[in-house]
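Got a predicted model here, sequence first, then my questions.
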Amino acid sequence: MQAIDRTQRQLIEQLAPITESELIPLETALGRFLAEDVYAEQDVPASDISLFDGYALSAPSACGSSRQVAGVTYAGDAPAVLPEGDFVWRIFTGAPLPDGANAVIAQESVTSSDGRAVILHESMSVGAGVRPKGADSRRGQRVLCAGTRLDAAELGLLASIGCAQILVVRKPRVAIFTTGNELVAPGEPLEPGKIYNSNHIILVSALTRLGVEIVDLGVLPDEASAIRTALLAAAKHVDLVLTSGGVSVGDADLVRQVVSEIGTIESWRVFLKPGKPLAFGRIGSVPFIGLPGNPVSTFVTFFLFVRPALRALAGGDPQIDRPPLNLPLAQDWVAGDRPEFIRVRRERAASGETRLQPFGDQNSGLLSSIAWADGVALIPADRTLMCGDMVDYFPFEGWYL
């Protein structure tokens, strides 16, 4: 069995980033990866602007001085010209400073009897109350690098420099299969010995959240010839073949066996609980990942191994994860002989401290444990932990970045 980090590295090393790109509207680019560096074509802001409602003036200026109001500028107006001498210019938040002004005094810091003149109640220095030209980005400045995943903040930045379209990496195409004669689609009659296929919706949902083009090829029976035909056909059209089930050591676990015959298996066991029977390799030149069949194992190994693989395919950083939180356990825990990701939920103790409460039954077939939990805690192998001991906690919401 291989360690988790070694398996991740070995998997990533066999992946070649997608080189095809496409130009798409900015509003459709959420979750996509930039295919090239992006540079600002103009300064943002395009001129010095006021940080608040007040009066633009030429600094330095002394407290107690009186100034005449020479005009007014609103956000969206073109810059005016401040006359020389003891003048101020009425200005509002986001408006460009008039030529000749270099500071803004807040309207709360002046008094005015008739709106035509003001008395300053504080001294002003050059640059006070001003957002300088180019403070956000300068013309010619690189604002985002190739490989950046575009979320709301990045899209807002691109909009601020005037981008209407953006060049992004083509979405990874992933063929998914679930395997097993026992699987029945939800809504169909459940005959004796059958179970509803939950892994299919887990994979489809997770891949959708991660912005992947899904090639859904349904359920594979426990039959070597059918598995062989389906995998070979799928590998002709996708960037990754992904299966769940059929990679352990049972007589009906045929996926790993078939892939080893038509391609290569680089690894098939990970020093991990849940999720030891994980396989990866190639079908021809196309990467293959075979996830274990138990639904919790499918869920955990997807985010540990498939997610970074997808980022690598899209040209992003596969090791982008935020550092885990370090939080105390809410009960004693005796670890097994493998590192274990246990399902936990943050709960507030009477003392006000946030602690991690494990789900009562950590069986890898219980999807109720995943639905109940808000993350997983990593328990090192061969450790006995006491209530209050600190562990690494990985919240689920971080897994969709």
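Thanks, I have it.

When you work out contacts or count neighbours from here on, use the C-alpha atoms and nothing else.
Fine.

Helices of this structure, start to end?
In the chain, the segments counted as helices under DSSP state H are 4-13, 152-160, 198-209, 224-234, 255-262, 295-301, 307-313, 367-372.

Can you lay out these as a markdown table showing distance to residue 336 and mean neighbour count?
Shown next, in a markdown table, are the helices of the chain (distance: least, C-alpha to C-alpha, whole Å; neighbours: other C-alpha atoms under 10 Å):
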| stretch | distance to residue 336 | mean neighbour count |
| --- | --- | --- |
| helix 4-13 | 16 | 17 |
| helix 152-160 | 42 | 15 |
| helix 198-209 | 26 | 17 |
| helix 224-234 | 34 | 16 |
| helix 255-262 | 26 | 19 |
| helix 295-301 | 16 | 24 |
| helix 307-313 | 26 | 24 |
| helix 367-372 | 19 | 16 |
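
Next one for the comparison:
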Amino acid sequence: MGCCDTKGLLSIKDAIQTMLADVSPIKISQNLPIETALGYVLAEDIRSPIDVPPFNNSAMDGYAVRRQDLAECDTLPLAGKAFAGQPFDGEWPEKTCVRIMTGAPVPSGCDAVIMQEKTESTADGIHFLTTKVKAQDNIRPQGDDLRQNEIVFPAGTRLTVRDLPLLASLGIRQVPVFRKPRVAIFSTGDELKPVGEPLKAGEIYDSNRYAIRPMLEKFGCEVIDLGIIPDDQTQLTETFEKAQSLADVVITSGGVSVGEADYTKNILESLGQINFWKIAIKPGKPFAFGKLNHSLFCGLPGNPVSAAVTLYVLVQPMLAKLAGHTQWQAPAQMQAVSKISFKKSPGRADYQRGIFSIENGQLVVDNAGNQSSGAFRAMSAANCFVVLEQERGSVEAGEMVTIEPFNPALY
């Protein structure tokens, strides 16, 4: 396809901007226990209720000392012990040391901890192999990680597995979060059959929902799966009406091309409006976006790779805004040397499936296999998209290309 064949196609950037302009973040919030808050977006700033650590503590197993004592004598009698949860709270005589374990509070007056590897036990006490010690050596000061009332996570942060232990370490039991976006999905087409049923001539399995549903869940959405709907205008209309009554967004797979049995456009015109219909992206040109009376609408192409690519590239940022996920970032892109040639015609940005690696310190990328929009095997094998710019032509081996490693939505 050449440039002359892409007149009227919306660029990816303009398509995303148009979609974002029509989205208002969900403002309904609730308080959830942290054990059920994974994947939710914070509705308010989370501030630390305590200093972390809450007291000066030892970073090593060793001996708490006063540097002045050590400057006068390299062997100090043992005055006691300090363990995590069992601090030394007795009187600490001058020119003595305290055995201390990692995490234990340092005794009052201690200005250094010497690791046990730099000591040896003698009849006269603990002999220190070095007496040149820096102030606060091996001591974690109170509030070194977080200060009381410091913002830990700003509003708009989506909680990850890494975040929950931090909240627990602060004693935070519940967090205010926004309601997750509700997304209703269904596939359209007489040729589609559920997985597990025998196929008749001309039929194929509906594989798209097996990518769409988990991707949406990884985006942080609540998914309402309405199954497979045949190419029947009455059934499709009823399903659209049901979907928009249940969800913030309705996402279909198939039915957005120009075939005689593609009723989606007519239904949308009767139930809402279409903002745009075709995008300068490959695979995935027949992607539709619009509004129903009570929800947003995204129509994904029917080919499995096209559906996954458009959901990932175009719908993901829209859903992030809807969820109130202000900390969301587009997948990172970087430059790599192409190990092989990639076929491409100018006119559409091309998201080919690739496998990147590092060879001799250089980032390189190879073809993941068949690049047909109906062949999902290469998508399964890939770990990145090779993003070929809209007006770029074919790529020869050895040229630099832009790659976009998959983010967690595709793992």
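Nice, I can see it. Just so it is clear, the model here is predicted, and its values are computed rather than measured.

out of the helices of structure 1, which comes closest to residue 272 of structure 1?
helix 4-13 (6.9 Å; C-alpha to C-alpha).

what does that closest one correspond to over in structure 2?
Using TM-score structural alignment, helix 4-13 of structure 1 corresponds to residues 12-21 of structure 2.

which other residues reach that stretch?
Stretch 12-21 of structure 2 is contacted from outside by 276, 279, 280, 281, 289, 314, 315, 317, 318, 321, 349, using C-alpha atoms under 8 Å, 6 or more residues apart in numbering.

in stretch 151-159 of structure 2, what counts as buried?
Neighbour-count burial for stretch 151-159 of structure 2, counted by 16 or more other C-alpha atoms under 10 Å, picks out 152, 153, 154, 155, 156, 157, 158, 159.

how about residue 47 of structure 1, what's its partner in structure 2?
Per TM-score structural alignment, residue 47 of structure 1 is aligned with residue 55.

OK, contacts around its match?
Going by C-alpha under 8 Å, 6+ apart, the list of residues near residue 55 of structure 2 reads 105, 141, 142, 143.

Most neighbours out of those, which is it?
residue 105 (28 neighbours; other C-alpha atoms under 10 Å).

residue in structure 1 matching that residue?
Aligned partner of residue 105 of structure 2 by TM-score structural alignment: residue 96.

again, but for residue 206 of structure 2
Matched to structure 1 by TM-score structural alignment, residue 206 of structure 2 sits across from residue 197.

Now do the same contact list for its match.
183, 184, 185, 186.

go on, residue 89 of structure 1?
55, 56, 57, 69, 70, 71, 72, 73, 82, 98.

Residue 318 of structure 1 against residue 308, yeah?
Yes. Using C-alpha atoms under 8 Å, residue 318 of structure 1 makes contact with residue 308 at a distance of 4.4 Å.

Next up, the contacts around residue 224 of structure 1.
Contact analysis of residue 224 of structure 1 by C-alpha under 8 Å, 6+ apart lists 254, 255, 258.

got the contact list for the second one?
Applying C-alpha under 8 Å, 6+ apart to residue 255 of structure 1 gives the contacts 224, 227, 245, 246, 247, 290.

What residue in structure 2 is paired with it?
Using TM-score structural alignment as the criterion, residue 255 of structure 1 maps onto residue 264 of structure 2.

Would you quantify the distance from that match to residue 117 of structure 2?
Taking C-alpha to C-alpha, to the nearest Å as the criterion, residue 264 of structure 2 is separated from residue 117 of structure 2 by 73 Å.

Now which residue in structure 2 aligns to residue 300 of structure 1?
So, by TM-score structural alignment, residue 300 of structure 1 is matched to residue 309.

again but with residue 211 of structure 1, I slipped
Residue 211 of structure 1 maps onto residue 220 in structure 2, by TM-score structural alignment.

how many neighbours does its match have?
Neighbour tally, residue 220 of structure 2, other C-alpha under 10 Å: 24.

which residue packs closest to it, ignoring adjacent ones?
Leaving out its chain neighbours, the residue that sits closest to residue 220 of structure 2 by C-alpha to C-alpha, 6 or more residues apart in numbering is residue 39, at 5.4 Å.

contacting residues for the aligned partner of the one you found in structure 1?
By TM-score structural alignment, residue 39 of structure 2 lines up with residue 31 in structure 1. By C-alpha under 8 Å, 6+ apart, the contact set of residue 31 of structure 1 is 149, 150, 151, 210, 211.

for the residue nearest to the fourth one when sequence neighbours are not counted, what are its contacts?
Put plainly, it is residue 210 of structure 1. The shortest distance from residue 210 of structure 1 to any non-neighbouring residue, by C-alpha to C-alpha, 6+ apart, is to residue 400 (6.4 Å). Neighbour list for residue 400 of structure 1: 206, 209, 210 [criterion: C-alpha under 8 Å, 6+ apart].

State the distance from the second one to residue 307 of structure 1.
Summarising the geometry, the distance separating residue 209 of structure 1 from residue 307 of structure 1, computed by C-alpha to C-alpha, is 11 Å.

Just confirm residue 326 of structure 2 contacts residue 157, I think it does.
Yes. Using C-alpha under 8 Å, residue 326 of structure 2 is in contact with residue 157, at 6.7 Å.

just checking, residue 354 of structure 2 touches residue 364?
No. Taking contacts as C-alpha under 8 Å, residue 354 of structure 2 lies outside contact range of residue 364: 9.9 Å.

More neighbours: which of these two?
residue 354 (26 against 22).
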